[in-house]
Every structure is written in structure tokens, then in C-alpha cells.
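Peer 1: Pasting the sequence and the predicted model now:
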Amino acid sequence: MEKVYDVVIIGAGPAGLTAAIYASRGNLSVAIIEKGAPGGKMVMQSKIENWPGDKVVMGADLALRMYEHALEYGAEHLYGEVEKVVSISEFEKEVHLKNNKIIKAKSVVVASGMNERKPMDVEGILDFEHRGVSYCAICDGPLFGKNPSIIIGGGNSAVEEGAFLSSIASEVHVFVRDDKFNAEPRLVEELMNKKNVKVHFNSKVLKLMGTNSLEKALVEIDGKEQEIEAASLFPYIGFIPATAFLKDLNILEPNGLLKVDEFKETKEKGIYAIGDVIVKEIRQIATATSDGTIVGKILTNRLGK
């Protein structure tokens, strides 16, 4: 007989993993579907300094701890990429994967997070993906060795990863389109104290150039164009919701986010959403785990045996 899970969770970031912990501890059968490394954006953070109980923790370490905790109570990790979700009735759902596999469940929790926004106004940005352009400094920074690097962005992620990259690259150019950072002051101070970091306000990257890999970039600094050497470029300019697989359900907001009620349920009964994909003000690891806690407890109460 084909297995029907009580809960299928799409995404293994902090929200999804927390939901898996609570639901599986409640004796529900739980499957977590994830196409990449468990942990979501935590895996790509060099360090985390606002997780209660850990003054400083490496993102990958925290991700592994949460992942192992989720599996401890019986949750299953299914590798795959979701193509669509079909809602047959309130307690009959199908999650279709791109490898043609269909996972059946009584309820679905969407915790798919965000995808990196790409700076499409930079000429050659797609041509140099995997050949110098990356979206994870902690993952790929060491691959480029002691060579010049570029960071695009002025938020926390750009500033933190710029500081991390300064310990690897010969020099780091940080391009901020505005006249100031919008990152936390303490993070900015740490970055500005790095001797091999050059910050360019009111500036932008125009074009990437190179033969087999990224070698240099045409940039605009203070209204003047010039070329600088660069072996790598890391954009940190925001994210877009990873929710395209829900387009047939008519539950997405125009911006791709999901509205939920106090129990984290969407307007489609039996489909819940948590973490960065929902409409809310604050997107942090702590708020993601809070969302996961709520939906895990709600599903235990509703589906408990």
C-alpha cells in the first residue's frame, strides 16, 4: 500500500526543521523534501550571532544540529525538487517532484524559503555563474584564493560576508548603490576595520569580463567608469520567494508570498506556510523556528493519533 504521510514539509531551513521536530515528536509521520543542503540560508552564513544560547555559531554547524534533531524523532529526508502541489481535499494532498515521483500526505507545510535575487542589470552576470559569480561567499570564497573579489549590496548579508571574504581574498570591493549601509552598525564597524576592504558608495558594477572565468569588471565609482581586477563576485541584493510550484493553487500574493492565519494555514485548507515565504515583518532564524513550532503543534493536535 502506498504510504501517506501525515505531514510533508517542503524545505529544510530552520522553519521546516523545527516543524519536523515538533510534528515527529507528536508521533506524526513526517517527510521533509529538500533539493539542496539541509539548513537553508544558515548553511551559507559564515557566522550567526543572534541565536539565543550561542554568542557565535557557524551557520553550517547550527544547520547540522537542527537537521540531526529533526531526524532524531523519525522524520524522513526525501531529496527532490517540487514541481507542484495538488490539493484533492482538506486531508488529501499530493506533492509532485520533478523526477515524476508523487508524495502523498494529509497536510503540506511550505517552508521553501527564498532564492537569491540576481543583479540582471550587470552585463555578463549569467555568463559568469559558476565561473566567478557565486551567491555564497562562505561556500565558494576559498575557491578563488588570494585574488580580488567583489561584493554587491549594503545589508547585513553583504557586510558579514564581505568581512568573512577579507580573510581570504587579496582585496574586497564592496559596491553599495546608496550613500550608506543599511546593515547593523556593529557589523559595519567590523567590515570597515578590515584593511583590505574598499567600500564604494553610490556606485555599481556595470559589466563582467574574462576568458574562461571572471577576470575583471567594469564599474562606476562616483560617476566615473573604470576597470578593476576581480576573480569572484558575490551579489547580496535580496531574495524572492521560492513558491512558483504553488501557482496553480491560487494562494500566492502578487509578490509570491503567502498569507496565513494564526495557525499558519493558508486559505487552502490543509496547506500551511512558515518561515520567509509568509507575509510578515521580521525574517530571522528565531522567527522561523517560532513559525515551525506553531505549525508543528497545530498539526499534532489536528492529526494526532
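Peer 2: Sure thing, it's come through. Residues are numbered from 1 along each chain as shown.
Peer 1: Only C-alpha atoms from now on, for both contacts and neighbour counts.
Peer 2: Fine.
Peer 1: which secondary structure elements does the helix or strand harbouring Val219 contact?
Peer 2: Using DSSP states H and E, the element containing Val219 is strand 216-221. Here strand 216-221 is seen to pack against strand 204-209, strand 224-229 when contacts are counted using 3 or more CA pairs under 8 Å, 6 or more residues apart in numbering; DSSP states H and E.
Peer 1: Can you tell me how far Met66 is from Lys216?
Peer 2: Distance of Met66 to Lys216, given as CA to CA, to the nearest Å: 40 Å.
Peer 1: possible to save the helices and strands packed on strand 216-221 as CSV with mean neighbour count and distance to Asn301?
Peer 2: Shown next, in CSV, are the helices and strands packed on strand 216-221 (neighbours: other CA atoms under 10 Å; distance: least, CA to CA, whole Å):
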stretch, mean neighbour count, distance to Asn301
strand 204-209, 21, 52
strand 224-229, 13, 58
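Peer 1: which stretch among those comes nearest Arg302?
Peer 2: strand 204-209 (51.6 Å; CA to CA).
Peer 1: quick one: Ile103 and Val95 touch, right?
Peer 2: Yes. Between Ile103 and Val95 there is a contact at 5.0 Å, judged by CA atoms under 8 Å.
Peer 1: who's more crowded, these two?
Peer 2: Val95 (23 against 20; other CA atoms under 10 Å).
Peer 1: which residues sit in contact with the more buried one?
Peer 2: Counting by CA atoms under 8 Å, 6 or more residues apart in numbering, Val95 touches 82-86, 102-105.
Peer 1: so after the helix or strand it falls within, what's the next helix or strand?
Peer 2: Per DSSP H and E: Val95 is located in strand 92-97. Next helix or strand after strand 92-97 toward the C-terminus (DSSP H and E): strand 102-110.
Peer 1: so what does that following strand touch, helix or strand wise?
Peer 2: Using 3+ CA pairs under 8 Å, 6+ apart, strand 102-110 sits against strand 4-10, strand 92-97, strand 271-273.
Peer 1: Could you pull out the buried residues of the longest helix seen in the chain?
Peer 2: Using DSSP state H to define each element, the chain has its longest helix at helix 285-303. Buried residues in helix 285-303, counting neighbours by 16 or more other CA atoms under 10 Å, are found at 285-300, 303.
Peer 1: second one coming, line it up with the first:
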Amino acid sequence: MTHNPVIGRFAPSPTGPLHFGSLIAAVASYVDARAAGGQWHLRIDDVDQTRCQPGAAADIQATLEAFGLHWDGPVQTQDGNRSRYQAVLETLIAAGRAYPCGCTRREVAAVGREGPAGMIYPGTCRAGLPSGREARSWRFRTEPGEWVIEDRHCPAITVNVYRDIGDFILLRGDGLHAYHLAMAIDDAELGVTDVVRGGDLRAATAPQVTLQHALGLSTPRYLHLPIALDARGRKLSKTNQAPAVDPTHPAPSLLAALTFLGQAPPSSLHQASPLEILDWATANWATHQIPAVTA
């Protein structure tokens, strides 16, 4: 029996420098792929140009290299894949799986209901645009039925996308393609077999899996990680002004990331180089030691 090679990826958004929370995801995805003898790719998730900061992508790449996190192949960008997103969107439109929506975010908030992944669209434009309205965005037409989504670390989740998430956005009102569409297409083009990422993105899994099935794409295995918090109990993020990791002294942050992931690096690594630390982590990677995801 032949087995497909493991292909992992790290997909940061270039909205600022790499912080400790992102480093945890980078280290876990890298070590997970390397421990299986697989590839590890880098994608810059710059589909939302309104949030990108000039120079951030180059800064992230330089930081990863300073930490010994060397990727395979060229860096993928979402900004360079917009024509592909549009072609797939047009395929969904032709198949009746996408429809135009004239609702504003405020209108949806006024009549929608809150779900596990945010506000659930009430279906106002599902049967056609109301008279006098023009299309602002395009939505994916979900169908009734339950999905059971397995996770290599977290308990499986059962979700009815039609009921619990609703018809989600594929093309935004500002003309930018939405995160779920870009993510499903990009992971498929890279041949990603394993997605290792923060537990805050668990809610994004069901829409992405739904799109994968609608487009006839393979579904990767998922492994969601616990979320690093700051002293105030907030998720470490650029929005919360999380400080950047120091690329001039990578070893302490690498060891802290592995400790956070429950891997218990020995004290003998305190004077080791980043490559020596990553070699140890790859040889000793144990997903069952990762702490539980509580978010």
C-alpha cells in the first residue's frame, strides 16, 4: 500500500510582525510535517488587503528563517491567486451554489441570529434579490444536513452548516474574495494533507469543509491547538498588540513554544541552536501531549 506524503503549511496574515501565538502555530505545523517525513509550505494570507501592512510579509519570512523554520518550495500568496478565486466562484454560480446578496452587514445583524461562527444570515436574498436591490456580495448556498468533522487533537464536532452557520460570504461587498473560499482553494492547490492551526479557527473548519465537498476537493486532516493568552486573558494577536518575537534570540522563544505545546524540551537544549532544537522536537513530537483546547 502506498501512502500520500504529508504536506503541511503555515499561513500567516501580513498584518504585523510574528508574535508568540503565531510562532506556536508555525512551530507545531512545521514539526508535525517534518516528524512525518513530509513537506512544510508557507503561504502569506493576504486576501484581505485592507488589513495588510507594508513590509509585514517580508518581515515574517525573515523571522521564520531566523528561527530555523525553512519552508519547501516558493512562498504562496493569496493576492496572486485572485483570478483563480473568481473562476471558482463563477463555477459555483453556474452550478446554483452561489447567489447575489444585497444585504448590508447592519441589516443582517438586525434580523439575523448569533451562531457558533458569528451572525447567521437569515436568507433574505436566497430566493432572489428583493425588488430595487442590487448585489453587494455573493453567498454560498448551504444545504441541510450534518457534517461530522474529525480533529487529530480535539473531539469531533457535528455541525449542520445550513442551520448553525447559514449561507456564508464568498465575495465581499468591497470586491475582495472571502477567507473561506481562498483557504479551500489554496490548501487544495498546495496539496495540503494536514492543517495544524490555532483553536480559534475551529469555527472556520465547517464552512471550509463544505466548500471542499462542493468543489470536489480533498479534505485535509485538522489539528487545532490551544490558544496562547496575554496577561489579561486575551488571545495573543496583532489586534491586541501582542509583542513581536525576537529574531535575534530565537532559542528561548522556540523552547517556550514547545513547552506551551506540552513537549517538555530538556534543559540541555537551553544552549542549543534553533536547528538543534527543531531536530529534537521533530524526533520527539507527541501530539497526545498537547494541552486540551478550551476555546
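Peer 2: Thanks, I have it. All values derive from a computational prediction rather than experimental measurement.
Peer 1: TM between them?
Peer 2: The TM-score (TM-score structural alignment, normalised by the length of structure 2) is 0.29; 138 aligned residues with a CA RMSD of 5.8 Å.
Peer 1: and the angle from the longest helix of structure 1 to strand 102-110?
Peer 2: Calculated by axes from the mean of the first three to the mean of the last three CA atoms, to 10 degrees, helix 285-303 of structure 1 forms an angle of 120 degrees with strand 102-110.
Peer 1: and helix 285-303 of structure 1 with strand 4-10, angle?
Peer 2: Using the same axes, to 10 degrees, helix 285-303 of structure 1 lies at 160 degrees relative to strand 4-10.
Peer 1: just to revisit the earlier point, distance to Asn115 of structure 1 added to the helices and strands packed on strand 216-221 of structure 1, as JSON lines?
Peer 2: As requested, these are exported to JSON lines (distance: least, CA to CA, whole Å):
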{"stretch": "strand 204-209", "distance to Asn115 of structure 1": "21"}
{"stretch": "strand 224-229", "distance to Asn115 of structure 1": "28"}
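Peer 1: Of those, give the one that comes closest to Ile152 of structure 1.
Peer 2: Taking those one by one with CA to CA, strand 204-209 is closest: 7.9 Å.
Peer 1: That closest one packs against which elements?
Peer 2: Against strand 204-209 of structure 1 (3+ CA pairs under 8 Å, 6+ apart) you get strand 172-176, strand 216-221.
Peer 1: Deepest-packed of those strands, please.
Peer 2: strand 172-176 (a mean of 24; mean count of other CA atoms under 10 Å).
Peer 1: Indicate which one of the helices and strands packed on strand 216-221 of structure 1 is closest to Pro235 of structure 1.
Peer 2: strand 204-209 (10.4 Å).
Peer 1: contacting residues for Leu181 of structure 2?
Peer 2: Counting by CA under 8 Å, 6+ apart, the residues that Leu181 of structure 2 touches are 85, 170, 208, 211.
Peer 1: out of those residues, who has the most neighbours?
Peer 2: Result: Leu170 is most packed of these (other CA under 10 Å), 24 neighbours.
Peer 1: ok so that one is a strand residue?
Peer 2: Yes. Applying DSSP: H, G, I helix; E, B strand; the rest coil, one finds Leu170 of structure 2 inside a strand.
Peer 1: My read is that it contacts His180, right?
Peer 2: Yes. Using CA under 8 Å, Leu170 of structure 2 is in contact with His180, at 7.2 Å.
Peer 1: which helices and strands sit right next to the helix or strand hosting Gly21 of structure 2?
Peer 2: Here Gly21 of structure 2 is covered by helix 20-35, with elements defined by DSSP H and E. On a contact count with 3+ CA pairs under 8 Å, 6+ apart, helix 20-35 of structure 2 meets strand 7-10, strand 39-44, strand 194-198, helix 250-260, helix 274-284.
Peer 1: Format the ones you listed as TSV; extra columns: distance to Pro100 of structure 2.
Peer 2: Listed next are the helices and strands packed on helix 20-35 of structure 2 as TSV, based on distance: least, CA to CA, whole Å:
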stretch	distance to Pro100 of structure 2
strand 7-10	32
strand 39-44	28
strand 194-198	31
helix 250-260	44
helix 274-284	47
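Peer 1: and among those, the most buried is which?
Peer 2: strand 7-10 (a mean of 26).
Peer 1: re earlier: Ala25 of structure 2: which of the helices and strands packed on helix 20-35 of structure 2 is closest?
Peer 2: Nearest to Ala25 of structure 2, of the helices and strands packed on helix 20-35 of structure 2 and by CA to CA, is strand 194-198 at 5.4 Å.
Peer 1: For the next helix or strand after the closest one, enumerate the helices and strands it packs against.
Peer 2: Next helix or strand after strand 194-198 of structure 2 toward the C-terminus (DSSP H and E): helix 205-214. Packing partners of helix 205-214 of structure 2 (3+ CA pairs under 8 Å, 6+ apart): helix 161-164, helix 179-190.
Peer 1: just checking, next helix/strand downstream of helix 205-214 of structure 2?
Peer 2: With secondary structure assigned by DSSP H and E, helix 205-214 of structure 2 is succeeded by strand 221-225.
Peer 1: May I see the buried residues of that following strand?
Peer 2: For strand 221-225 of structure 2, the neighbour count (16+ other CA under 10 Å) marks 222-225 as buried.
Peer 1: quick revisit: got a markdown table for the helices and strands packed on strand 204-209 of structure 1, with distance to Met192 of structure 1 too?
Peer 2: Formatted as a markdown table, those follow (distance: least, CA to CA, whole Å):
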| stretch | distance to Met192 of structure 1 |
| --- | --- |
| strand 172-176 | 10 |
| strand 216-221 | 18 |
